[in-house]
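A.B. asks: Sequence and predicted structure, then a few things I'm wondering about:
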Amino acid sequence: MNTQSNQRGLLKLRFFFIISLVIVLIFVVAYFFYSLVPLTEGAPSVKFQIIKGESLKEIATHLMEKSLIKSAFIFEFYALLSGRAQKFQPGIYDLSAAMSIPQIVNTLVNGGKDEVILTIVEGATLKDIDEFLSDHQVIEKNSLINFPLDRLSNTYPFLVNVEIKSLEGFLMPDTYHFKMYSSAADVLEKILNNFYNKAWPLLANKTDWYRLLILASYLEREVPKFEDRQIVAGIILKRFSHQMPLQIDATVSYAKCNGRLKTCPSPLVDKKDLEISSVYNTYKNLGWTPTPIANPSVNAIRAALTPKASPYWYYLSSKTGETIFSKNLDGHNLNKAKYL
């Protein structure tokens, strides 16, 4: 009797276990298929980037962060189950929360755009541009900074001079179409060709063209308006001819930030910075800096080529960005008290 009761108990237990297991499986399967379907209907597309070397888990996490999928786990599971987890291609994709996980997986396997449109802004430095392009997966970090100039001297007449040791000043500000994961040589070819076509015709017949390029970089960093740039160019050249320190704040900022202005915690120059020991400190050293301090626009280069004579010896930028000129040091000090 007890044996029969025990058997009935075991059968009931097995029955409840099987029923529970079936229910759990139903919920798991339901959740699996629920997670596969689009997150929402009619959602707009967003840009999604896979960086070379990213893991499946990282991709799934980023999809969740962009609110493109319901479950990172289900995405990973489906990608593994379908045998495509290792086939995702680096690139930029247009994805939407209206896409199902299978659709997203198919898209990531087929490959995205491998071209990015980026703008090198006027006044950016070599180190800024290197970091900017590497952040967008165009080049490896420091590959522009460390590029050997002797590989370019036979191609570009402005790099023939052995005294030129840096690409600073030659990286033409403009909007470019770059292939992702390009070589530094390919990227430089595009940028330097642009400099050759747009800036070099203005400089080529000037014996002191490199000094003018350096001057243009000062103007780019110091003064926004073309007419004011012409006046400031005249002031700087007048100081130089009178063997006065050029006293360009932007050169001190370049020294202070080690040529990396974009990520510099404090690029503004204060009084103690004027004592920085650097060949780029034009308060302590006479003459020009060894290289440009930025990559100037054609506008700044034209201003350097057309300096305007004026009675002014000093200038400053007000808090509103206006350039204020002074005829003497006393007037300059009064303007500093008034505008800064």
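C.D. replies: Sure, I can see it.

A.B. asks: from here on, contacts and neighbour counts on C-alpha atoms
C.D. replies: Fine.

A.B. asks: Do a quick rundown of the helices in the stretch 151-300 of the chain.
C.D. replies: Ranges of helices within the stretch 151-300 of the chain are 184-198, 200-203, 209-222, 226-241, 249-256, 298-305, based on DSSP state H, counting those that start in this stretch.

A.B. asks: Now do the same contact list for K141.
C.D. replies: For K141, the contacting residues are D130, E131, S134, by C-alpha atoms under 8 Å, 6 or more residues apart in numbering.

A.B. asks: Using the three-state scheme, assign the last one.
C.D. replies: Secondary structure, DSSP: H, G, I helix; E, B strand; the rest coil: S134 is helix.

A.B. asks: Strands of this structure, start to end?
C.D. replies: Applying DSSP state E to the chain gives strands spanning 45-50, 91-96, 115-120, 174-179, 314-317, 323-326.

A.B. asks: name the helices or strands packed onto the fourth one?
C.D. replies: Going back to what we said before, that points to strand 174-179. Packing contacts for strand 174-179, counted by 3 or more C-alpha pairs under 8 Å, 6 or more residues apart in numbering; DSSP states H and E, involve strand 115-120.

A.B. asks: and here's the other structure:
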Amino acid sequence: MDQADPKRYIVLNSSQKKMALLFVFIGFFVVFPILGYFYYEIGVERPAQGFKETVFEIEEGESVSAIAKRLNERGLVNSELLFTSYLIRNNLQSKIQAGVYQIPPGASVKELANIFQFGTNDVKLTFIEGWRAEEYARYAASKLKRVDYEEFLKLAKNKEGQLFPDTYYMNIESDEAELVEKLTQTFDAKTKDLFVSPEFNSLGLTKSQVINFASTVEREINTAEDRPVVAGILIKRFKNNELIGADATVQYAVAEKNFCATQDNPAECPNKEQINQIDWWPGNIFAEDLEFDSPYNTRKNLGLPPSPIANPGIESIKAVIYNVPTTYNYYLTDAEGKAHYAETLAQHNENINQFLK
């Protein structure tokens, strides 16, 4: 083996090697830990990069690593490792409470850990587009201890169509009045610009009629691109003094009849246990249902239902205001939710045979 060329390499003698090892030892066991310590101490106090208050939810049983990952993805911590290390070092893993939190802008790791230890009184509520007031009542009563099904309906039923479907964070002590007020205030805030727009002013419909149509569109069609077209067809029927003929209104009427939603005959109304099992939108509509004598049945009666049949989302309201006029007079949706249109009844019957049988 060739010896190292002293002109090309620095050859350490025994004492120099010992000194080099000492420096490595000092660096590894002294300098690096000191640097790590200062990085940790500064890091846990350093504000995150978020500049606005943010809502963050911790699920029941969620692991610290999962929480840290989501915090990092949302930009609420500067390092997953730093957040996890702080909890472990301070023995806080088991003290993190599930709940919905309002995270202040620029909160540090230490501040977040402190916030998450004390839980929250907020409850997350998600109301779905197209739910009717009874579904709101059933859901809210299951989430908020001070909300009663019947009491909620008393306040909400005449607000049908204006209970805005969205995700809300309500104090667990909220009652029916507070929740209904929140839902309707959100509706007003979300729709106020729509109801002063030039398109609304030239539509020839009142605000109540737009909401009524939107509730039907929400239940009739699922795809965003088809809603304005279907809205145009329904509005054309209405203005031509034809039957609106929407199956969703039949579903609503049948549920009213079967489940006594109006409470006209309390002796036959379902109890609270039965209410939880009710399907407010029966999938099967029979021939006798189409002839059911209800003012909500637009297959039988001219005009709009007396009130909205559900609570529409913002896109369905927009679909009515910005509806698309076409030459189509009929529509249906197949098993996959795809819409098929027709100009004549004969074409519509062909679509029925092709897509629904």
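C.D. replies: In hand now; what should we look at? No experiment lies behind these values; they were computed from the predicted model shown.

A.B. asks: What does the TM-score come to for these two?
C.D. replies: Overlay of the two chains. TM-score (TM-score structural alignment, normalised by the length of the first structure): 0.60; 222 aligned residues with a C-alpha RMSD of 2.7 Å.

A.B. asks: Out of the helices of the stretch 151-300 of the first structure, which is closest to T61 of the first structure?
C.D. replies: In terms of C-alpha to C-alpha, the element of those nearest to T61 of the first structure is helix 184-198, at 30.7 Å.

A.B. asks: Quick check: the closest one compared with the second structure, mean distance?
C.D. replies: For helix 184-198 of the first structure, the mean distance to aligned residues of the second structure following superposition is 1.3 Å (mean C-alpha distance after the TM-score superposition for the first structure).

A.B. asks: State the span of the second structure onto which that helix is aligned.
C.D. replies: Aligned by TM-score structural alignment, helix 184-198 of the first structure falls on residues 176-190 of the second structure.

A.B. asks: Only the buried residues of the matching stretch, if you could.
C.D. replies: E176, L179, V180, L183, T184, T186, F187 (16 or more other C-alpha atoms under 10 Å).

A.B. asks: ok, S326 of the first structure touching W313?
C.D. replies: Yes. Between S326 of the first structure and W313 there is a contact under C-alpha atoms under 8 Å: 6.3 Å.

A.B. asks: Which residues are in contact with each of these two?
C.D. replies: Taking C-alpha under 8 Å, 6+ apart as the contact criterion, no residue touches both S326 of the first structure and W313.

A.B. asks: all helices for the stretch 1-150 of the second structure, in order.
C.D. replies: Secondary structure of the stretch 1-150 of the second structure (DSSP H, counting those that start in this stretch): helices at 14-26, 32-45, 64-73, 80-89, 109-117, 133-143, 149-156.

A.B. asks: Tell me how many other residues crowd L332 of the second structure.
C.D. replies: Residues within reach of L332 of the second structure, counting by other C-alpha atoms under 10 Å, total 19.

A.B. asks: Now which residue in the first structure aligns to it?
C.D. replies: Using TM-score structural alignment, the equivalent of L332 of the second structure in the first structure is L316.

A.B. asks: show me what contacts that match?
C.D. replies: Residues near L316 of the first structure by C-alpha under 8 Å, 6+ apart: T323, I324, F325, H332, K336.

A.B. asks: Among these, which one sits closest to V138 of the first structure?
C.D. replies: Closest to V138 of the first structure out of these is T323 (37.1 Å), distances taken as C-alpha to C-alpha.

A.B. asks: measure the closest one to K225 of the first structure for me?
C.D. replies: Distance of T323 of the first structure to K225 of the first structure, given as C-alpha to C-alpha, to the nearest Å: 9 Å.

A.B. asks: Between its first and last residues, how far does stretch 178-192 of the first structure reach?
C.D. replies: Its start and end residues considered, stretch 178-192 of the first structure measures 14 Å (C-alpha to C-alpha).

A.B. asks: do stretch 257-270 of the first structure as well
C.D. replies: End-to-end distance for stretch 257-270 of the first structure: 13 Å, by C-alpha to C-alpha.

A.B. asks: hang on, the earlier thing: let's have the helices of the stretch 151-300 of the first structure in a markdown table, adding distance to L171 of the first structure.
C.D. replies: As requested, the helices of the stretch 151-300 of the first structure are exported to a markdown table (distance: least, C-alpha to C-alpha, whole Å):
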| stretch | distance to L171 of the first structure |
| --- | --- |
| helix 184-198 | 6 |
| helix 200-203 | 12 |
| helix 209-222 | 11 |
| helix 226-241 | 20 |
| helix 249-256 | 17 |
| helix 298-305 | 11 |
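
A.B. asks: hmm, back to that, of all the helices of the stretch 1-150 of the second structure, which one is nearest Q162 of the second structure?
C.D. replies: helix 149-156 (9.0 Å).

A.B. asks: How far does that closest one sit from its chain's centre?
C.D. replies: Counting by C-alpha atoms, centre = their mean, to the nearest Å, helix 149-156 of the second structure is centred 22 Å from the centre of its parent chain.

A.B. asks: buried sites along that helix?
C.D. replies: Applying 16+ other C-alpha under 10 Å to helix 149-156 of the second structure flags Y149, E150, F152, L153, L155, A156 as buried.
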